[in-house]
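Asks: here is my input, please return the structure:
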Amino acid sequence: MRPSLLRTASQHLRRRRDYSSSAAQPERKVAILGAAGGIGQPLALLMKLNPLVSSLSLYDIAGTPGVAADVSHINTPALVKGFMGDDQLAEALQGADVVIIPAGVPRKPGMTRDDLFKINAGIVKGLCTAIAKHCPNALVNMISNPVNSTVPIAAEVFKKAGTFDEKKLFGVTTLDVVRAKTFYAGKANVPVTGVNVPVVGGHAGITILPLFSQATPASNALSHEDLKALTKRTQDGGTEVVEAKAGKGSATLSMAYAGAVFGDACLKGLNGVPDIVECSFVQSTVTELPFFASKVRLGKNGVEEVIGLGELSAFEKEGLESLKGELMSSIEKGIKFAQES
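Replies: Predicted structure coming up:
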């Protein structure tokens, strides 16, 4: 690593340590389910670097001991343990404050979206059944796709177990926000570190609705056509990565980063840091849909406030109406799966 990059990383970690040393931090356990996968491994690395994590529990059906050994050698305070197989899931979850779920399989050649749904939906259902039993008060961060369906599946599993708390179940849509910020900054020619763009709706295709009219800093340099193109690129970000990887992979590194950003926000909320606001797919009354991604304020109990959409442009209003049918269909598909399987 170049000295300049080392200095930047060191400064970033020092700033975070300065905050965490200003007051005694609670012990926080984070469990990652699917920690040996393409998203799970870099996510484990990033959460090991987080000074708010005191215990990091890595679980997968195979390969976890190696990942845990590797990550555990990093000289940061979080204690790392690896767990593998069904018989170790309970121990992996015991006492977790935040559970992050990137578990599942990527879509492979010849596999239909329905094939993918059935496999991942089954995995999510099994993991959520275990969460309800072993750490029912944890904040659950759902990364496993399709998020528009897996979050409703998780909700149904928790309802059946009598542990459902709408404030503690999140669909991680942060990657859509990360992409929107990056693409907007590049087009508007503004520093990306100061950019914020809310992204609402869902987490697939046209259900992803970036609100560039509310982007900060505002830019007068972007035409209507620019905004349409930025919206389309944000919606198609996953496809862009799959095509760039020539079908041999999907967005794993950027998704791990996004998952780490949202996990960090949850930990800060739990620790009482004020004004922690992120976009997430949660149970909602912002629209007539039962689940919807919008800005949420995070606190000691999870969601403190689901924030309304604010003023939308005509283009965004049109996009909002266009996404509702597809998003509702995905939500209903998840609920039906959970109730019938």
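Asks: switch to C-alpha atoms for all contacts and neighbour counts from now on
Replies: Fine.
Asks: was I right about Ser294 contacting Gln283?
Replies: No - the pair Ser294 / Gln283 is not scored as a contact, 10.2 Å apart, by Cα atoms under 8 Å.
Asks: mind listing the helices for the chain?
Replies: With DSSP state H as the criterion, the chain has helices at 3-21, 40-48, 64-72, 89-93, 113-134, 147-161, 174-188, 224-235, 237-244, 253-270, 314-340.
Asks: check which residues of the last one are buried.
Replies: Counting neighbours by 16 or more other Cα atoms under 10 Å, one finds that the buried residues in helix 314-340 are 316, 319-320, 323-324, 327-328, 330-335, 337-338.
Asks: ditto for the fifth one
Replies: Within helix 113-134, the residues that qualify as buried by neighbour count (16+ other Cα under 10 Å) are 116-117, 120-125, 127-134.
Asks: before we compare anything, build this one as well:
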Amino acid sequence: MNSLFRAGKQVLQASGRAFSAAANPDRKVVVLGAAGGIGQPLSLLMKISPYVSELALYDIAGTPGVAADVGHINSKAKVKGYAGEENLGEALKGADLVIIPAGVPRKPGMTRDDLFKINAGIVKGLTKAIGEHCPGALINMISNPVNSTVPIAAETLKKLGVYNPSKLFGVTTLDVVRARTFYAEKKNLNVADVDVPVVGGHAGVTILPLFSQATPSVDLTPEEVDQLTKRTQDGGTEVVQAKAGKGSATLSMAYAGALFADACLRGLNGEANVFEYSYVESDVTELPFFSSKIKLGSEGVEEIYGLGELNDYEKAGVKAMIPELSSSIEKGIKFANEA
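Replies: Now for the predicted structure:
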């Protein structure tokens, strides 16, 4: 049992290092949408993170049960569940990191615009509460469409006068996780040794894995590159189809969200050389938000890196994504600024 417990902790270490019992600073993490399909497994993973001392779980309903369940796990984080809008402020007080998987998945008969309006409204309200109750916290945005919800959060925080671009992140880690997995499977590589940069955004054609910069470097035919790129872009659809319309990517998203959250906490704690990929305010391209490699530090984003040397296929991929990403950003900004 003890070895399984240790293994669970190790799985959260993005660097692949074994769990260390060394003391870490006290950190409060809040999960908004903790009773949902992503929120529940994410809450479990944050409970076993060595970097979390206090875990607040919030949702409209059901959260006390989730908190009671994960609270029985023998790891150091103290857990409390909060249900209902009247308890949102209390859940957020003193937070170092807020993770937002809240929202609804797309259901049969629901248009993308229907989905946008629901989730955008949820994100706007939650971000307002963050700005009022824990304005200095790092925000990890998982709620889709990330390409729009991050701009919504930025505009909402600007209205409150508390926006800090170094502390707002769109979580695109699942795209990286998928690209690494698919690349390793295709070439029979040890996935623990694989890295694949993924840039752009977090939907369809805006997701661009840079296989020319993958490590370890192996030869890929143009057909293999195209197949791997499209599989990475369509990873969410692959899961929806496999679940026969009864769900979306919840478990892999929770895992990716926990990886990124742990990286943020390691940066806050002063660990050197913490690198991830994330959708942040950026001047890497002409767009105001873009996902690329970042360095995390004690104040959030410490450095944003460029795209490196792109081949012709990748240059075409960047060019193709710009109109769609631009439109998504503008849609988010417009929504946030509506009364």
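Asks: mind putting the helices of the first structure into TSV with distance to Leu211 of the first structure?
Replies: Below are the helices of the first structure laid out as TSV (distance: least, Cα to Cα, whole Å):
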stretch	distance to Leu211 of the first structure
helix 3-21	29
helix 40-48	27
helix 64-72	37
helix 89-93	36
helix 113-134	28
helix 147-161	19
helix 174-188	9
helix 224-235	9
helix 237-244	16
helix 253-270	18
helix 314-340	7
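Asks: which one, of these, ends up nearest to Thr207 of the first structure?
Replies: helix 314-340 (4.8 Å; Cα to Cα).
Asks: superposed on the second structure, what's the mean shift for the closest one?
Replies: Its match in the second structure and helix 314-340 of the first structure itself, once the structures are fitted together, sit a mean 0.3 Å apart by mean Cα distance after the TM-score superposition for the first structure.
Asks: chain center to that helix, what's the gap?
Replies: Once both centres are worked out by Cα atoms, centre = their mean, to the nearest Å, helix 314-340 of the first structure turns out to sit 19 Å from its chain's centre.
Asks: can you find the partner of Phe262 of the first structure in the second structure?
Replies: Phe262 of the first structure maps onto Phe260 in the second structure when the alignment is built from TM-score structural alignment.
Asks: is its match in contact with Gly170, as I believe?
Replies: No - judged on Cα under 8 Å, Phe260 of the second structure makes no contact with Gly170 at a distance of 10.1 Å.
Asks: who's more crowded, those two?
Replies: Taking neighbours as other Cα atoms under 10 Å, Phe260 of the second structure and Gly170 compare with Gly170 leading, 29 against 26.
Asks: any idea how far the more buried one is from Leu208 of the second structure?
Replies: According to Cα to Cα, to the nearest Å, Gly170 of the second structure stands 15 Å off from Leu208 of the second structure.
Asks: cool, Asp195 of the second structure as well?
Replies: Asp195 of the second structure sits 14 Å away from Leu208 of the second structure, taking Cα to Cα as the criterion.
Asks: the two: who's more crowded?
Replies: When Asp195 of the second structure and Leu208 are compared for neighbours, Leu208 comes out ahead with 27 against 20, by other Cα under 10 Å.
Asks: list the contacts of that one.
Replies: Residues near Leu208 of the second structure by Cα atoms under 8 Å, 6 or more residues apart in numbering: Val198, Val199, Gly200, Gly201, Thr229, Gln233, Glu314, Gly317, Val318.
Asks: ok, the residues you listed in the first structure, which still hold?
Replies: Compared against the first structure with both residues aligned by TM-score structural alignment, their matches' Cα atoms under 8 Å, these retain Val198, Val199, Gly200, Gly201, Thr229, Gln233, Glu314, Gly317, Val318.
Asks: the first one is in contact with Ser292, isn't it?
Replies: Yep, that's Val198 of the second structure we're talking about. Yes - if you go by Cα under 8 Å, Val198 of the second structure and Ser292 touch, sitting 6.9 Å apart.
Asks: all good on my end, thank you.
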